[in-house]
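Q: below: sequence and its predicted model.
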Amino acid sequence: MSFIHLDRPDCPEAHRPEAHHPDRKLTARKLITRTGSSPPVHCGHVAMVTRVTKNMSAKAKQSNKSADKNANDRNDVASKESDAEKANPQWKLISHEQINTLLDLTVEQVQFQFEEILGLKNYQTCLKEASLLDYFVSGFWWTREMNYTCQQISFIMALLQFLLDNISEKQMPFVDNLNEFAKMISGTRQSPSPEVDSLFDAEQAMSITDYLKCSLFQNYQLYEFLFSQPREELLLGKKVRLPASLCPYVC
């Protein structure tokens, strides 16, 4: 193995201009060829690239924070709406716009609309359907006379539906259903957030209690009987065999 000495006069490399002038600047291509690496970057370029990178990183972090905040705000709004819906459920069968329309109708027109809403086609011959129609129409008309808002009316209609379903579907005893009513009406006295008022005040909650006491709970056994009959048609009367001695006195 032989070695080439660059400082020898007979060496071909010694006759190159770079060998006699070490101060001479090398071009980037020659420097890469000789050293196998790229030339060093100027400090000003490094600083500029660093600042640009930092700015892009800061903007990305700020954008991510903004997106996270918007997502959290949407989640908070959805959570509050969900809590409000749980505390103050609305009747699913009609919207607030439909309630506004019903408020301008007469009681006969309201009854006709509820026949369609509830799907009660045989209320004139079926005691159960007639009772249901009267139950909901009377409840709606009472809320109208109380000048409640659409949201309040929708809640009361949902409450009427809930209590009646407890009788018809769950065969819930009187005391249990009364406790369910107390839970729901007490929930309307609690505000879902500091910015939102409660659905009802104390006087309104008492009025609802008095109405349901007279309309449903005092007739609880009748509603239990209504939904416990196996036949679709309930007889309004039945034949009674009377003693012969009483027949002359019967009109």
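A: It's in.

Q: CA only for contacts and neighbour counts going forward, please
A: OK.

Q: show me where the stretch 51-200 of the chain has helices.
A: Ranges of helices in the stretch 51-200 of the chain, per DSSP state H, counting those that start in this stretch, are 96-102, 107-118, 127-145, 150-168, 174-187.

Q: ok, which of these comes nearest Ser215?
A: Minimum separation from Ser215 across those (CA to CA) falls at helix 127-145, 8.0 Å.

Q: hang on, the earlier thing: deepest in the core, which of the helices of the stretch 51-200 of the chain is it.
A: Highest mean neighbour count of the helices of the stretch 51-200 of the chain: helix 150-168, a mean of 19 (counted as mean count of other CA atoms under 10 Å).

Q: list the contacts of that one.
A: 88-92, 94-96, 99-100, 136, 139-140, 143-144, 172-173, 177, 180-181, 184, 199-200, 223-224, 227-228 (CA atoms under 8 Å, 6 or more residues apart in numbering).

Q: just the strands in the protein please.
A: With DSSP state E, there are no strands along the chain.

Q: here's the one I want to compare it with:
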Amino acid sequence: MATVSLGTTPGGTTPVGTTPGVNTPDSEKNDEFQEHEKILSPDFLSTAQITDLLTEDVDGIQEKLRIFLNFKNLHTHLKDAIILDYYVSGFMWAKGMDFSVTQYSKFMTLLDMLLHNLRTLHMSLEDSIKWFGEVMAEIGPRHSQKKKEWNIFDVKQANAIIDYLKISLFQHYKLYEFMFYSTREEIVIGTENKRAEQILPTREEVAQTTYTHVSKCKNVK
């Protein structure tokens, strides 16, 4: 799975004409740019893979992602089939949004990291939404007000992503948790789906987290 680093400054080369250890406007700008470049990196899919997938129909996308994920037999591995559907559905949704290759890259990496946080880090729904808000605050329109050249998603696209993640992952979060952590006998779909809906935040709550959480945290020194 891909990894993401927020709030850290990556090591970089010292710009020509500056003294090591001395912060200059150019060096600070360079460090800030490199930090921004680390958001949702490394990429889940390469530029070449995305370009290749865009030439395929849904069946071709499914097959190539199956090979990429190294899923052998979807007929006997229900979990793999569900995970594959998660990525295929996300890619097809992004295709309908007419994203650029860069936007595809960040969106698919976002999907991958959300699943990684759930599956590997056992992140709760509340913490996952908080993490999602932190990332969107960096790559969404609020951040672009400061650095327009770093704009990845505009307001309309960011809101669409919030809506998509709400219905595709967050609304079924408990079911994904049971799939990864519990035996099949423990999964009661109707009950858990109802429980997930009861704790699911509204779009406004997700948006508020997305656009205000990081700015508040940055004010705490």
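A: Yep, that arrived. This is a predicted model, so every value here is computed, not measured.

Q: how about the helices of the stretch 51-200 of structure 1 in CSV, adding distance to Thr53 of structure 1?
A: Shown next, in CSV, are those (distance: least, CA to CA, whole Å):
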stretch, distance to Thr53 of structure 1
helix 96-102, 54
helix 107-118, 64
helix 127-145, 65
helix 150-168, 54
helix 174-187, 54
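
Q: which one, of the ones you listed, ends up nearest to Gln218 of structure 1?
A: helix 174-187 (10.0 Å).

Q: check how far that closest one sits from its aligned residues in structure 2, on average.
A: Compared with structure 2 after fitting, helix 174-187 of structure 1 has a mean deviation of 0.9 Å; criterion: mean CA distance after the TM-score superposition for structure 1.

Q: can you name the residues of structure 2 that that helix overlays?
A: Using TM-score structural alignment, helix 174-187 of structure 1 lines up with residues 125-138 of structure 2.

Q: and Thr202 of structure 1? What does it align with in structure 2?
A: Wrong residue type there; residue 202 of structure 1 is Ala, not Thr. In structure 2, Ala202 of structure 1 lands on Val155 (TM-score structural alignment).

Q: picking that back up, contacts for the match of helix 174-187 of structure 1?
A: Among residues not part of stretch 125-138 of structure 2, those counted as contacts by CA under 8 Å, 6+ apart are 6, 36, 39-40, 114, 117-118, 143, 158, 170, 173, 206-207, 209-214.

Q: same question for stretch 65-85 of structure 1.
A: 192-193.

Q: cool, stretch 221-229 of structure 1 as well?
A: Counting by CA under 8 Å, 6+ apart, residues outside stretch 221-229 of structure 1 touching it are 128, 167-168, 171, 216.

Q: dump the residues you listed into TSV; add distance to Asp104 of structure 1 as well.
A: Output for these, formatted as TSV (distance: CA to CA, whole Å):
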residue	distance to Asp104 of structure 1
Lys128	28
Ile167	32
Ser168	31
Gln171	36
Leu216	26
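
Q: now for these: which two are most distant?
A: Lys128 and Gln171 (15.8 Å).

Q: and the buried ones among the contacts of stretch 125-138 of structure 2, selectable in PyMOL?
A: Those of the contacts of stretch 125-138 of structure 2 that count as buried under 16 or more other CA atoms under 10 Å are selected in PyMOL with:
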select buried, resi 36+39+40+114+117+118+143+158+170+173+206+207+209+210+211+213+214
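
Q: show me what contacts Ala158 of structure 2?
A: For Ala158 of structure 2, the contacting residues are 136, 140-141, by CA under 8 Å, 6+ apart.

Q: my bad, should have said Gly60 of structure 2
A: For Gly60 of structure 2, counting by CA under 8 Å, 6+ apart, the contacting residues are Leu53.

Q: residue in structure 1 paired with it?
A: In structure 1, Gly60 of structure 2 lands on Gln109 (TM-score structural alignment).

Q: then Asp31 of structure 2?
A: Match for Asp31 of structure 2 (TM-score structural alignment): Ser79.

Q: so that match versus Gln190 of structure 1, what's the distance?
A: Remark: distance between Ser79 of structure 1 and Gln190 of structure 1 (CA to CA, to the nearest Å) = 16 Å.

Q: what do you get for Phe217 of structure 1?
A: Using CA to CA, Phe217 of structure 1 is found at 24 Å from Gln190 of structure 1.

Q: repeat that for Pro230 of structure 1.
A: 41 Å.

Q: then Lys213 of structure 1?
A: 22 Å.

Q: quick check: stretch 122-132 of structure 1 aligns to which part of structure 2?
A: So stretch 122-132 of structure 1 sits over residues 73-83 in structure 2, by TM-score structural alignment.

Q: buried residues in stretch 151-169 of structure 2?
A: Per 16+ other CA under 10 Å, stretch 151-169 of structure 2 contains these buried residues: 151-153, 157-159, 161-163, 165-166, 169.

Q: export these as a markdown table, with columns for distance to Gln198 of structure 2.
A: Below are the buried residues of stretch 151-169 of structure 2 laid out as a markdown table (distance: CA to CA, whole Å):
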| residue | distance to Gln198 of structure 2 |
| --- | --- |
| Asn151 | 34 |
| Ile152 | 32 |
| Phe153 | 30 |
| Gln157 | 26 |
| Ala158 | 24 |
| Asn159 | 22 |
| Ile161 | 21 |
| Ile162 | 18 |
| Asp163 | 17 |
| Leu165 | 17 |
| Lys166 | 13 |
| Leu169 | 15 |
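
Q: give me every residue that touches Asn193 of structure 2.
A: 171-172, 174-175 are the contacts of Asn193 of structure 2 under CA under 8 Å, 6+ apart.

Q: nope, Leu234 of structure 1 is what I meant
A: Leu234 of structure 1 neighbours (CA under 8 Å, 6+ apart): 126-128.

Q: try it again with 7 Å
A: Taking CA atoms under 7 Å, 6 or more residues apart in numbering as the criterion, Leu234 of structure 1 is in contact with 126-127.
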